[in-house]
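Student: heads up, no residue letters with this:
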């Protein structure tokens, strides 16, 4: 507010501040319309898949997939759940995704701590080495990796086949190898924003490097760890490429590869596959909604000053 002096009384007069200019009403309407249309375009495939899953195959065969009317029920969801043996493959995905996620975040946080909190000659080179693995197309290493996996033998308690290429451990290992670089890059940038005085104070109190990492730095990285956990769970859980290449035994494959069980040799029921795909997508939605608050706060860190 601006303070002025009146001529008659000599007392200061308070002048109210000028009203803030609001964006034009037309511009806001166009912005909202654009956001609504964009949201509908993103949701259109999901809504169409749900609509297809509610219709029997006989209706779509008679009237076509782009049609309205007929019978609507949840029979395709129950049929997909039983025919594809989804509970068994959900367990396979859980066995693969959870260990891969935990090991990836643990290893990447260790690398990020060393790169962000210690100064040495190969500091940046180490981070570039981990990050460079994400730039390599996965399809380029199919043949050498598959041959290497076939040569490595494992004890029976780790793999029933005795080989790395047809085991949960081998699939977990490849996910950790490909995802650690990205997580280390994100975590190292975040750890650089943590004041070094915290580590120096812990060092004065006699804390070792491990204790600084585990009790000082890592608890402060919870928002970014939650954001990475949401992303990594989605990426590892939705993997179809490595699950098909490395898993030779069909009963050991994760849930995404199990959707192939709904396709026949001479006949494909797309209504049934749409229902199965929607069921498979439920865990990723659950993880996102559970970690939604931490995920958004982790993505917006540093967006505002103060």
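Tutor: Yep, that arrived. These numbers come from a predicted model, not from an experiment. Residues are numbered from 1 along each chain as shown.
Student: from now on I want contacts and neighbour counts done on CA atoms only, so please keep to that.
Tutor: OK.
Student: list the contacts of residue 150.
Tutor: Each residue near residue 150 by C-alpha atoms under 8 Å, 6 or more residues apart in numbering is listed here: 163, 164, 165.
Student: tell me which element it is part of?
Tutor: Assigned by DSSP states H and E, residue 150 belongs to helix 142-151.
Student: buried residues of that helix, list them for me.
Tutor: residue 149 (16 or more other C-alpha atoms under 10 Å).
Student: got it, and stretch 229-241?
Tutor: 229, 230, 231, 232, 233, 234, 235, 236, 237, 238, 239, 240.
Student: helix, strand, or coil at the third one?
Tutor: By that I understand residue 231. Three-state call for residue 231 (DSSP: H, G, I helix; E, B strand; the rest coil): helix.
Student: give me every residue that touches it.
Tutor: No contacts exist for residue 231 under C-alpha under 8 Å, 6+ apart.
Student: got it, and the second one?
Tutor: Taking C-alpha under 8 Å, 6+ apart, we find residue 230 in contact with 287, 288, 291, 295.
Student: follow-up on the earlier one: which one among the contacts of residue 150 gets closest to residue 45?
Tutor: residue 165 (34.7 Å; C-alpha to C-alpha).
Student: quickly note the distance from that closest one to residue 173.
Tutor: 11 Å (C-alpha to C-alpha, to the nearest Å).
Student: repeat for residue 75
Tutor: 38 Å.
Student: try this one side by side with the last:
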């Protein structure tokens, strides 16, 4: 049973919904609002306990100037770009091929292989921390961008394959059969018949994986150290010194780090929603 649309509810329910929705939205946005406020305050406001009040002095230009010009934040941002973009390309490319193979072909062990991809998503990645770190040390990939790229691709391919396989299974199989009757090679069917139909799914998956990888903090801390390979999520902690935590600079850095996923989502919003809802309505 699906919930009844709010438009069909009683007037009292509609008024309650319209009243509570802004309140819940403000509560949900409070952490982001707090970070945005902290990013324009001086450090003295934290020492004086001025957490939610207006800034004693406006230090927005000073704080963001220090983030961009007096720290390694630009380097951390570039590291995130160099890690995230190849990971998205690699994970999406592999999942397209595995999704095509598992979604189109019927062979013994198909479901077993598919379940193996799914099972990987249920393994808590925290328990893999020690063996993965030891493996990067053995292979010489510790504290390198290549190490993060390879392991992110490996960990994200399971979810991406689940997403793409289910999407491909929903496509009209008659198109593939018609192409085979015409004698078209399988790789050409994949590239010229199936791939054009997967554009909404590719856009939706790319946005999701970009957000997952860009916002990753766990593996950034486990597999890297220092500005040479650390992405921006781990680099924000560099504003903490031994005796003083520069919360105003951390807040400004957090706002800067959050902008690329937000921009990408709004840039790809049309394709993202189309990819998630395609097939929901016949």
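Tutor: Good, I have the coordinates. Everything quoted here is computed from the prediction, not taken from an experiment.
Student: coming back round to it: now the helix holding residue 150 of the first structure on the second structure. Mean distance?
Tutor: Here helix 142-151 of the first structure, set against the second structure after superposition, deviates by a mean of 1.8 Å using mean C-alpha distance after the TM-score superposition for the first structure.
Student: where in the second structure does that helix align, residue-wise?
Tutor: Counting by TM-score structural alignment, helix 142-151 of the first structure pairs with residues 129-138 of the second structure.
Student: related to what we said a few turns ago, columns distance to residue 79 of the first structure on top of the buried residues of stretch 229-241 of the first structure, output as CSV?
Tutor: Converted to CSV, these look like this (distance: C-alpha to C-alpha, whole Å):
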residue, distance to residue 79 of the first structure
229, 32
230, 30
231, 30
232, 30
233, 27
234, 25
235, 27
236, 26
237, 23
238, 22
239, 24
240, 22
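Student: need the contact list for residue 40 of the second structure.
Tutor: 55, 58, 59, 60, 61, 63, 248, 252.
Student: so which of those residues is the closest to residue 88 of the second structure?
Tutor: Distance to residue 88 of the second structure across the contacts of residue 40 of the second structure (C-alpha to C-alpha) is lowest for residue 252, with 26.4 Å.
Student: quick one: neighbours of that closest one, just the number.
Tutor: 25 (other C-alpha atoms under 10 Å).
Student: please apply the same query to residue 272 of the second structure.
Tutor: For residue 272 of the second structure, using other C-alpha under 10 Å, the count is 22.
Student: hang on, the earlier thing: now, of the contacts of residue 230 of the first structure, which are buried?
Tutor: 288, 291, 295.
Student: map the first one onto the second structure.
Tutor: If you follow residue 288 of the first structure across to the second structure using TM-score structural alignment, you land on residue 265.
Student: so residue 3 of the first structure: helix, strand or coil?
Tutor: From three-state DSSP, the assignment for residue 3 of the first structure is strand.
Student: what's the counterpart of it in the second structure?
Tutor: Checking with TM-score structural alignment, residue 3 of the first structure has no match.
Student: tell me the contacts of residue 3 of the first structure?
Tutor: 12, 13, 14, 15.
Student: residue 60 of the first structure: which of those residues is nearest?
Tutor: Nearest to residue 60 of the first structure among these, with distances taken as C-alpha to C-alpha, is residue 15, at 70.5 Å.
Student: for that closest one, give its distance to residue 298 of the first structure.
Tutor: 42 Å.
Student: higher neighbour count, these two?
Tutor: residue 298 (19 against 10).
Student: secondary structure class of the more buried one, three-state.
Tutor: helix.
Student: start and end of stretch 48-58 of the second structure, how far apart?
Tutor: 16 Å.
Student: contacting residues around that stretch?
Tutor: Contacts of stretch 48-58 of the second structure (C-alpha under 8 Å, 6+ apart): 34, 37, 38, 40, 41, 42, 45.
Student: nearest to residue 25 of the first structure, of the contacts of residue 150 of the first structure?
Tutor: residue 165 (60.5 Å).
Student: which residue lines up with that closest one in the second structure?
Tutor: In the second structure, residue 165 of the first structure lands on residue 142 (TM-score structural alignment).
Student: find the nearest non-adjacent residue to its match, please.
Tutor: residue 136 (4.8 Å; C-alpha to C-alpha, 6 or more residues apart in numbering).
Student: now stretch 231-242 of the first structure: which residue numbers in the second structure?
Tutor: Under TM-score structural alignment, the match for stretch 231-242 of the first structure is residues 208-219.
Student: any idea how far that stretch is from the middle of the chain?
Tutor: 4 Å (C-alpha atoms, centre = their mean, to the nearest Å).
Student: now the buried members of the contacts of residue 40 of the second structure.
Tutor: 55, 59, 60, 63, 248, 252.
Student: from residue 253 of the second structure, how far off is the first one?
Tutor: Here residue 55 of the second structure is placed at a distance of 18 Å from residue 253 of the second structure (C-alpha to C-alpha).
Student: next one: the third one
Tutor: Computed with C-alpha to C-alpha, the distance linking residue 60 of the second structure and residue 253 of the second structure is 12 Å.
Student: between residue 165 and residue 173 of the first structure, which has more neighbouring residues?
Tutor: The neighbour comparison of residue 165 of the first structure against residue 173 (other C-alpha under 10 Å) goes to residue 165, with 25 against 16.
Student: list the residues that contact the more buried one.
Tutor: Contacts of residue 165 of the first structure by C-alpha under 8 Å, 6+ apart are 146, 149, 150, 171, 246, 247, 248.
Student: which of those map to contacts in the second structure?
Tutor: Contacts conserved in the second structure for those, using both residues aligned by TM-score structural alignment, their matches' C-alpha atoms under 8 Å: 146, 149, 150, 246, 247.
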